[in-house]
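# sequence unknown, structure follows:
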């Protein structure tokens, strides 16, 4: 039969709302066209004051009384809410099925963060509401070549870890298996010393002590790192900020906020860029690296930088580093090679590097004008000091049973402290280069080192430029204020930034771009005296108890990509005009509009398959009125929508690049939406097979039964209007009787081989499927079974609406979900 727009429907689930039982199977209750908000509850004053999250499930379906096929069915949000505080988008997951309830959907959303690598088994026995543990538990031992070694895991503030209760066998009632995700908020861990790790939120349950045995196993409390690998796809919608007709689209955003959040301000005054102190004492500085940047391009992996003052690194001291600035996951791990030439450095990135917004590639290097390289094999130079953070050392023990160790510098101490993975080995005076060895358990040792040295006084010439990264992740640009001492007369000069990152002041100018500060000084300055104030904007997510979603299990603070490379997008633009029910009147629309409709004041559509009220000529771009619109409520609105699909080749902060140019031009304000592809929608029956016994194992078939069923001449019957996605088993209770069990639905009916079997779906009052009596052969034995699956002409989708904190003047708002496909 011919498929019309009336056959494409979005059905509601068994239960709407926010309870744990919400969701479930598809019903025959369709969402009225133009009333997607039927799925969501109204936004209340509390929602605006506190923020809110609503998760709903729906079933786009081909609703025909046969098995017609809708090819490559797809859905997208063609119009976002007008209210900027409201976001509506779809979350795609293979784990979402017809039976999924609210608890399942929340677990799907949290599935991106899971318990990961084991730090240590035999963790402490935690008490209820405990929020700290000794750093001793970050150490674990292993044995190699008949010797014991210790490994220490170092945690960072903000890192998510897991506390789990794990053991084999049947779950213990007193100590159920649980996992607690928490974020490290403080860590006083120093190599060779004992500290404390503080985390939040506190653990809400107790865990067993290391010596307590459960099912024969001790050390059941375990500390684990967390894994972040999202299996989800997010489908959002944005607007074009400029007209588009080619492959490059300027858009409002390419990311969306999964969770509502509030922003708090945290002032951070007195920051330095050299590690100096404020007490007037002689100070040592950390390495100041110069930065050269150049624009990058997708598909370009080799970049050459001219560096007349590059310090040639012959003693394996860190003199050169790189940052593919603006690259996703920007890190030296993305660098394939660095080649130092004469007066230049060539950086080659890995071929899989994908650039983010405002992409540049930057070279950070140590200037030969300021530094030189010193090795402890030489006499310490006069009027020089070591530079914090540059020391590379090696300890060789007199006892050959101990292998040589790399030595690490503690860069946060005025007196340098040198550690290996086990203990403090020595201290170092940055001004004299003198090493004072400590007494250690492994006996005497020889320590050699190399590092950068610089003048003990500010360079006479001073510096006329500075480039450094801000010490906060989300700076409030207008809060930036900088002071520095001028070389010539020791006067303090200052400057501040506006909200666009433009820095102006007395003798200072510059910019702040993506957290990187570039300063230009009219006269040379002493950078060791530079101090700046900045305010961090902290994004705070709602606690898990408010919405039942744990923010620690949402990666990237809930900021997710709404597009993806190789993802399909839909551009659509709708224009409207008011019309009247005057027979014969012709209205002009855009040629070859994809979708044309007339709706009344209540949103009811006047479109019919017989063109009772209007006729559309898409090629000519006209709509002819055929009736006086009796039975509908004025005013009437004629809308025409131009639309096309595209493939994303790349995207960044405010740009999406398509694989092919657009077929026509789209104006500013056109919606660009990520498309969720549902696939071909058609009710059908999977392979029918029999087995000698049913052991309640849905993942494994058994040996063939003695009886037989003829599903070729008497195929099992389904319809698009009634079939569901389910695995079925018919279990013989005698030679002719059986019971029917669904994997998710449980037992739904009993039947026999003598009559047609048509079990009724109570949600639709129609059969799930029909098995004709002629399909049954003889020879069936009690306990034998028949298995098959049915597939619905629908797939479930999950929509999420969040409301950010704030007050809105918009009293009526909606989002539009578009559902398309092609006839077979």
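Nice, I can see it. These numbers come from a predicted model, not from an experiment. Numbering: from 1, shown residues only.
# use CA for all of it now, contacts and neighbours both
OK.
# how much space is there between residue 579 and residue 631?
16 Å (Cα to Cα, to the nearest Å).
# this is the comparison structure:
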């Protein structure tokens, strides 16, 4: 509230109004007034209150009601959802990303070895696409983030792309939220590294994935499987084991997933592989390396050397039908739930609505 003789605030969620009547006047000459307080003088001004009758104050108010949401439909507990549909995305201590992105038409004529200057230097990320939004193969160009340039490879073949080439370059940095104000203002822990223009600059929330590394548990064996995915053996246990000491299991970032695995023997040399969420994966044998393929990446979920099963040509590996090997693998994928909430309205939607998400991380190649 900011009127000529009234100032204050309204808490629309709880219906609480805090308003004071009066105006700012020059403090000089008001020292004898009963309401004068020298500590309240700011830049030579002081608030002079005005007395009003309570029954002369009028206001308009609107009440909102919402339809109940079925928890069974949206699959989450609606008790935790705010009534106004707004969910806080910034909290004290959260990590955020400040980003400003610009697009630039680079043209249609390029030569191998040519260096192209972007419209600004000191950028943190560059992306090249053709006019059909098809990404340009990273092997065809190199970049200098500090100088704000890209250099085309030699030889250069862009015949599979539709001209012109569009560059998207971004200036961005991560920071931490120190305080969150109800007005929407954020107080940051560290000063920003550069001045960002107001246009096309956004503050985004971040989900921290921590350290992600492929790994597996120690396999165990048992005589039969009771259909329950446990982390320890049940019932009769076997003396036979996978020899992963001499023949370690191999996992890669682009193939491994988080999964409980079951190797179930159907004979002395053949077995079936199951995953707790994948179900039946395939039938294999101990005469070849076990490397079930992840269809999403065309890479093995894991690889177990055939020698890890024991035995060799002409010798028995001591496995029998219904013998079971159980273990777990963990991939580097971080599961994220994305939930979009749309409020009911009689207005016709105009244009499109959506969002972008981007993955950031430090990787180590071994």
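Received the coordinates, thanks. In this text the structure is predicted, and so the values were computed from the model without any measurement.
# contacting residues around the spatially most central residue of the second structure?
In the second structure, the C-alpha nearest the mean C-alpha coordinate belongs to residue 207, at 4.8 Å (Cα atoms, centre = their mean). When the contact criterion is Cα atoms under 8 Å, 6 or more residues apart in numbering, the partners of residue 207 of the second structure are residue 95.
# now swap in residue 602 of the first structure and tell me
Neighbours of residue 602 of the first structure in contact, by Cα under 8 Å, 6+ apart: residue 633.
# now do the same for it: its match in the second structure.
With TM-score structural alignment as the criterion, the equivalent of residue 602 of the first structure in the second structure is residue 132.
# returning to that earlier point: between residue 579 and residue 631 of the first structure, who's got more neighbours?
residue 579 (19 against 6; other Cα atoms under 10 Å).
# ok, that one touching residue 636?
Yes. Counting by Cα atoms under 8 Å, residue 579 of the first structure touches residue 636, with 5.6 Å between them.
# okay, the top helix by length along the first structure sits on what stretch of the second structure?
As assigned by DSSP state H, the longest helix anywhere in the first structure is helix 102-109. With TM-score structural alignment applied, helix 102-109 of the first structure matches no range in the second structure.
# list the buried residues for that helix?
Of all the residues in helix 102-109 of the first structure, those buried under the rule 16 or more other Cα atoms under 10 Å are 102-109.
# could you dump those residues into a markdown table and include distance to residue 374 of the first structure?
Formatted as a markdown table, the buried residues of helix 102-109 of the first structure follow (distance: Cα to Cα, whole Å):
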| residue | distance to residue 374 of the first structure |
| --- | --- |
| 102 | 64 |
| 103 | 62 |
| 104 | 61 |
| 105 | 60 |
| 106 | 57 |
| 107 | 56 |
| 108 | 56 |
| 109 | 54 |
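# any idea which of those is closest to residue 726 of the first structure?
residue 104 (17.2 Å; Cα to Cα).
# doesn't residue 723 of the first structure belong to a strand?
No. Checked against DSSP: H, G, I helix; E, B strand; the rest coil, residue 723 of the first structure lies outside a strand; its state is coil.
# aligned partner of it in the second structure?
So, by TM-score structural alignment, residue 723 of the first structure is matched to residue 256.
# mind listing the strands for the stretch 601-750 of the first structure?
Under the criterion DSSP state E, counting those that start in this stretch, the stretch 601-750 of the first structure contains strands at 614-617, 622-625, 636-652, 655-658, 671-674, 676-681, 684-685, 689-691, 726-732, 737-742, 746-752.
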